[in-house]
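S.K.: Compute the structure for the input listed below.
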Amino acid sequence: MHELIRRLQKGLPSDAVVTDPDILRSYTNDMAGFCPAGTPAAVVLPHAVEQVQHTMRTAHALRVPVVPQGARTGLSGAANATDGCILLSLTRMDRILEINPVDRIAVVEPGVINARLSHAVAEHGLSYPPDPSSWEMCTIGGNIGTGSGGLCCVKYGVTAEYVLGLDVVLADGRLLSTGRRTAKGVAGYDLTRLIVGSEGSLGIVVRATLALRAQPPQQLALAAEFPSAAAACDAVCRIMEAGHTPALLELMDRTTLRAVNELTKMGLPETTEALLLAAFDTPDPAPQLRAVGDLCAAAGASEVVPAEDAAESELLLQGRRAALTALDAVKGTSMIDDVCVPRSRLADMLEGTAGIAARYGLTIGVCAHAGDGNTHPTVCFDAADEDETRRARESFDAIMELGLQLGGTITGEHGVGLLKKDWLARELGDVGLELHRAVKAAFDPRGILNPGKLF
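M.R.: Take a look at the predicted model:
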């Protein structure tokens, strides 16, 4: 361990290598529950690509594991420390290097906060659509690592669709450039897409070239109340079948609404069983909102309330963004599932989750990116209650199994990390798992990059 620290300090600034035990403890885990974290040897906080390369060359030579980290807002344990590892925190690499309105790209370092990039490109009349709920805290590097999504995925897609190229430091310290700056390009294997969502297991992203879009008009939303989650899901199916492309289509069940009100005092309706939020960002959204409102009414909505202006629309979205934090506050601890199913099975997913909550005697709130079938069943429990904690873990697994049975996937945007590695093996199958391991070995033959995560 002494040799590791000596070698790191030889090529890094004095403030870039941290070994104080109290500070180390503060970096050991992300926001996921039920994920163990080890004791790291050091935290390295580089300012430049060359410092990341020095760190990886040192780790490679000494066969020391390296766990890359962003803001640690992840929900799968992917950023958790392993014993004796280097925690490579990229938060100090936070420069926006370029915004090009002609090519509609931004070039950024991994520590740039998502919201900061969004605000910066907006000054040029552009937008960066991926908007995770934690967008005011999470980093672009973390978004790339987990392949994150957000509220606007139903229209604009996920992070992977906006990453054009990457600079990546490999396990042995070499620098790999992937992708392009051009609007099109199909030269060679798509290594960029391979690295997006790899959770730091293939390399360390140190620079990203991101696609931008023209800034759309402000969203205008409506809220529809339903007597059942099934009726709300029926409305989602009707909206999509009719060919509408909302900028977002979000669902919150009654448990979630009560939790959000308790946390924010927003006064959202608690008598309804499900609230559906739909928004459009077209130049004239009123006709689409009326059409969607009619479809909600036909599906059994008890009330449909269009927002009067953009400010009221934003207030509704703030309530949705607060959902996961609010559910976490219900009992002090939560496990957030991230199961994506075909839209046609969304009602089955919510009904099945309600049955699991009843079977295990737990509070499970569901919020969802309903437009793309990505549900977030959130198990609320008291971590000090051993029996309740056990039931929470078992219910989490039951929800994962339900999602696979419905033709879904174990994660739509949060990643695998430690939390879902056993389930990833089930989803991939033996052949898929074998190929994943072969790819990992090609990039990282000594197995030092985020070991124990994914598979």
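S.K.: only C-alpha atoms for contact and neighbour calcs from this point on.
M.R.: Fine.
S.K.: For I23, what is the enclosing helix or strand?
M.R.: For I23, the element it lies in under DSSP states H and E is helix 21-26.
S.K.: in that helix, what counts as buried?
M.R.: Neighbour counts over helix 21-26 (16 or more other CA atoms under 10 Å) mark L24 as buried.
S.K.: One more: stretch 209-227?
M.R.: Judged by neighbour count (16+ other CA under 10 Å), stretch 209-227 contains these buried residues: 209-213, 215, 218-227.
S.K.: ok so, going back, which helices and strands does the helix holding I23 pack with?
M.R.: On a contact count with 3 or more CA pairs under 8 Å, 6 or more residues apart in numbering; DSSP states H and E, helix 21-26 meets no helix or strand.
S.K.: Moving along the chain from it, name the first helix or strand you hit.
M.R.: Using DSSP H and E, the first helix or strand after helix 21-26 is strand 42-44.
S.K.: Can you give the distance of the helix or strand following that next one from its chain's centre?
M.R.: Per DSSP H and E, strand 42-44 leads on to helix 49-62 as the next helix or strand towards the C-terminus. Put simply, helix 49-62 sits 28 Å off its chain's centre (CA atoms, centre = their mean, to the nearest Å).
S.K.: For D338, give its distance to A392.
M.R.: Distance from D338 to A392, counting by CA to CA, to the nearest Å: 15 Å.
S.K.: err, N29, not the other one
M.R.: From N29 to A392 the distance is 20 Å (CA to CA).
S.K.: more neighbours, the two?
M.R.: Comparing N29 with A392 by other CA atoms under 10 Å, the one with more neighbours is A392, at 27 against 24.
S.K.: ok, the more buried one - contacts?
M.R.: By CA atoms under 8 Å, 6 or more residues apart in numbering, A392 lies in contact with 335, 360, 362, 379-381.
S.K.: Return the members of those classed as buried.
M.R.: Buried among these by 16+ other CA under 10 Å: 335, 360, 362, 379-381.
S.K.: how far does the lengthiest helix in the chain sit from the chain's center?
M.R.: When the chain is parsed with DSSP state H, its longest helix is helix 421-443. Here helix 421-443 is found 21 Å from its chain centre; the criterion is CA atoms, centre = their mean.
S.K.: Which positions in that helix come out as buried?
M.R.: 421, 423-425, 427, 433, 440, 443.
S.K.: What of stretch 263-281?
M.R.: Across stretch 263-281, burial judged by 16+ other CA under 10 Å covers 263, 268, 270, 272-281.
S.K.: and K184, how many neighbours does it have?
M.R.: Considering only other CA under 10 Å, K184 is surrounded by 9 other residues.
S.K.: Please generate a structure for the following sequence too, so the two can be compared:
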Amino acid sequence: MSEQLLEALGREIPTDRLVTDVDVVASLSADDAEWAPVGKAAVALRARTEQEVADAVRICADLRVPVVPRGAGTGLSGGANAVDGCLVLDLSRMTAVKEVDADNLVAVVEPGIVNDDLKAILREQGLWYPPDPASAPWSTIGGNVATNAGGLCCVKYGVTRDYVLGMRAVMGGPAGYGNVVRLGRRTAKGVAGYDLTALMVGSEGTLGVVTEVTLRLRPAPRGVPRTIVGAFTSLVDAGRAVAEVTRRGLTPSALELLDHDTLVAVEDWKHLGLEADAEALLLARVDTPGVAGDDEAQGVVDAFETADPVFAVVSTDDQEAETLFAARRLAYPALERLGPVLTEDVCVPRSSLPTMLATLGEIGDRHGVKIGTIAHAGDGNLHPLLITPVGDDAARAAAQEAFEEIIDAALRLGGTVTGEHGVGLLKMDGLRRELDPLSLAVQHGIKSALDPLNIFNPGKVLTA
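M.R.: A predicted model of the protein is given here:
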């Protein structure tokens, strides 16, 4: 089948786009979820145009070959991992910014543009695209759309879905495999028909391949942000502080948590000059302009004070503040240096954050698993990172048991199995535990209707 696929692709697509080298194909066959299984792809295509994507999908449908889309490969759930015999469809070279409409606060981009690269282009025109996952320096807009990525400022400004107005996608089903469908709109409002754009956001490439995205923008922030730092003697106290911020009706533009182990790992790696004495650190940012922003920042300090912190202050050192937020973005790769990391992504109601943080400690102790905890604490989205020694099969098994217990604990608190990383391969069992049977049946029905041949990223998200 590999030779037949390669020959068929070569008749329609420039051969310099096709990748057959075994090692290079393997390098394109997995994301950063190193615990997720990876199949052996038949060939990879580094697409440069929408037409190449459309031709590839049509050919794959004719040959019944699976299509696995990928961007930068920064995902953490195995959503971009190859399945045996598939075409890996690499979209990272489709990087054009087709339009920036400052009058209507809209941008039209290809899926391969990197999040931070887009932000830099928009900044020059006084515009802003808010979603900012920790992987923003590397992750692509297409990948962000696939997983409905959030990030540090989503507590105030929302997630990717809130900023996707429309898209073009190569689809199958009623559209016919290989045809391009325009979804959504570019107006500020619109309710014409079902919201198929929102359906595609977060679908992880299982319903079609996104080739263009129309994004909602904001004017660039004008205020000078204030950073509030709180140090606590326990994760639970930090969780209490977050719950109090919410209880008081405060909405910082970021509210992040890092535990002691994470701070130590970042400092040992990057030598940023971090003080890592506390068991937990909360980083809040307020971007409201003027005196109102000063009052809001002091309100966050007051909320932190209710949880008996070691200290809670508004930072007066801009460099120190940037260093602390840099540490938050470096948390995952810093912990990854300590051993294979199994990354969680549960989300709980914010009032349940103290209970969930306490439960994490209990689960880690019971299984003897080292857990480094970071979180978008302001919206209850936790990323416990389960770390195991290299080559220790028993520790790996214990971590996997702890992983499932963390999911169950989040569900008991009314939470969800994934806040922003996606279901991919790692969370399929958890998804089945979260959704009721009728809801799952509806989702299977949507998949069957839009991809009756089951070639778009098969074996991900939904179990059979």
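S.K.: TM-score of the superposition?
M.R.: Scored against TM-score structural alignment, normalised by the length of structure 1, the superposed chains reach a TM-score of 0.98; 454 aligned residues with a CA RMSD of 1.1 Å.
S.K.: State the number of residues packed around V43 of structure 2.
M.R.: 24.
S.K.: The stretch 251-400 of structure 2: strands as residue ranges?
M.R.: Taking DSSP state E, counting those that start in this stretch as the test, the strands found in the stretch 251-400 of structure 2 are 254-259, 280-286, 311-314, 341-343, 346-347, 370-376, 381-387.
S.K.: residues in structure 1 matched by the second one, start to end?
M.R.: When structure 1 is aligned by TM-score structural alignment, the counterpart of strand 280-286 of structure 2 is residues 274-280.
S.K.: mean shift of that stretch relative to structure 2?
M.R.: Once fitted to structure 2, stretch 274-280 of structure 1 is off its aligned match by 0.7 Å on average (mean CA distance after the TM-score superposition for structure 1).
S.K.: Centre of the chain to that stretch, how far?
M.R.: 21 Å.
S.K.: coming back round to it: could you identify the most distant pair in the contacts of A392 of structure 1?
M.R.: Spanning the widest gap among these are M335 and Y360, at 14.2 Å by CA to CA.
S.K.: As JSON lines, the strands of the stretch 251-400 of structure 2 with distance to T355 of structure 2 would be great.
M.R.: Shown next, in JSON lines, are these (distance: least, CA to CA, whole Å):
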{"stretch": "strand 254-259", "distance to T355 of structure 2": "15"}
{"stretch": "strand 280-286", "distance to T355 of structure 2": "15"}
{"stretch": "strand 311-314", "distance to T355 of structure 2": "22"}
{"stretch": "strand 341-343", "distance to T355 of structure 2": "20"}
{"stretch": "strand 346-347", "distance to T355 of structure 2": "12"}
{"stretch": "strand 370-376", "distance to T355 of structure 2": "14"}
{"stretch": "strand 381-387", "distance to T355 of structure 2": "12"}
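S.K.: Out of those, which is closest to I121 of structure 2?
M.R.: strand 254-259 (22.7 Å).
S.K.: What angle do strand 381-387 and that closest one make with each other?
M.R.: 20 degrees (axes from the mean of the first three to the mean of the last three CA atoms, to 10 degrees).
S.K.: Over which residues of structure 1 does strand 254-259 of structure 2 lie when aligned?
M.R.: Counting by TM-score structural alignment, strand 254-259 of structure 2 corresponds to 248-253 in structure 1.
S.K.: Quick one: residues in contact with that stretch.
M.R.: With CA under 8 Å, 6+ apart, stretch 248-253 of structure 1 has contacts from 151-155, 229, 232, 236, 273-280, 320, 365-371.
S.K.: Going along the chain, name the strands of the stretch 101-250 of structure 1.
M.R.: Using DSSP E, counting those that start in this stretch, strands in the stretch 101-250 of structure 1 cover 105-108, 126-127, 163-169, 175-179, 204-211, 213-214, 220-226, 248-253.
S.K.: just so I know, which of those lies nearest T19 of structure 1?
M.R.: Across these, closest to T19 of structure 1 is strand 204-211 (CA to CA), at 21.4 Å.
S.K.: Which neighbouring elements make contact with that closest one?
M.R.: By 3+ CA pairs under 8 Å, 6+ apart, strand 204-211 of structure 1 packs against strand 105-108, strand 163-169.
S.K.: That one corresponds to what range in structure 2?
M.R.: Under TM-score structural alignment, the match for strand 204-211 of structure 1 is residues 209-216.
S.K.: Tell me if I am right that E401 of structure 2 is in a helix.
M.R.: Yes - secondary structure of E401 of structure 2 (DSSP: H, G, I helix; E, B strand; the rest coil): part of a helix.
S.K.: What's the local residue count around it?
M.R.: 14.
S.K.: what do we get in structure 1 for it?
M.R.: E401 of structure 2 maps onto E394 in structure 1, by TM-score structural alignment.
S.K.: try P452 of structure 2
M.R.: Using TM-score structural alignment, P452 of structure 2 sits opposite P445 in structure 1.
S.K.: what sits against its match?
M.R.: Here P445 of structure 1 is in contact with no residue (CA under 8 Å, 6+ apart).
S.K.: Distance check, it against V236 of structure 1.
M.R.: 46 Å.
S.K.: same check, this time on L202 of structure 1
M.R.: 38 Å.
S.K.: ok, now L191 of structure 1?
M.R.: For L191 of structure 1 relative to V236 of structure 1 (CA to CA), the value is 35 Å.
S.K.: more neighbours, the two?
M.R.: V236 (28 against 14).
S.K.: Structure 2: which residue goes with that one?
M.R.: Using TM-score structural alignment, V236 of structure 1 pairs with V242 in structure 2.
S.K.: wouldn't its match be in contact with N381 here?
M.R.: No - the pair V242 of structure 2 and N381 does not pass the contact test of CA atoms under 8 Å, sitting 11.7 Å apart.
S.K.: contacts for stretch 188-200 of structure 1?
M.R.: 67-68, 78, 144-148, 160, 163-166, 178-179, 202-203, 415, 417, 449-450, 454.
S.K.: Find the nearest non-adjacent residue to the equivalent of F311 of structure 2 over in structure 1, please.
M.R.: In structure 1, the residue matched to F311 of structure 2 (TM-score structural alignment) is E303. Nearest residue to E303 of structure 1, sequence neighbours excluded (CA to CA, 6 or more residues apart in numbering): E225, at 5.3 Å.
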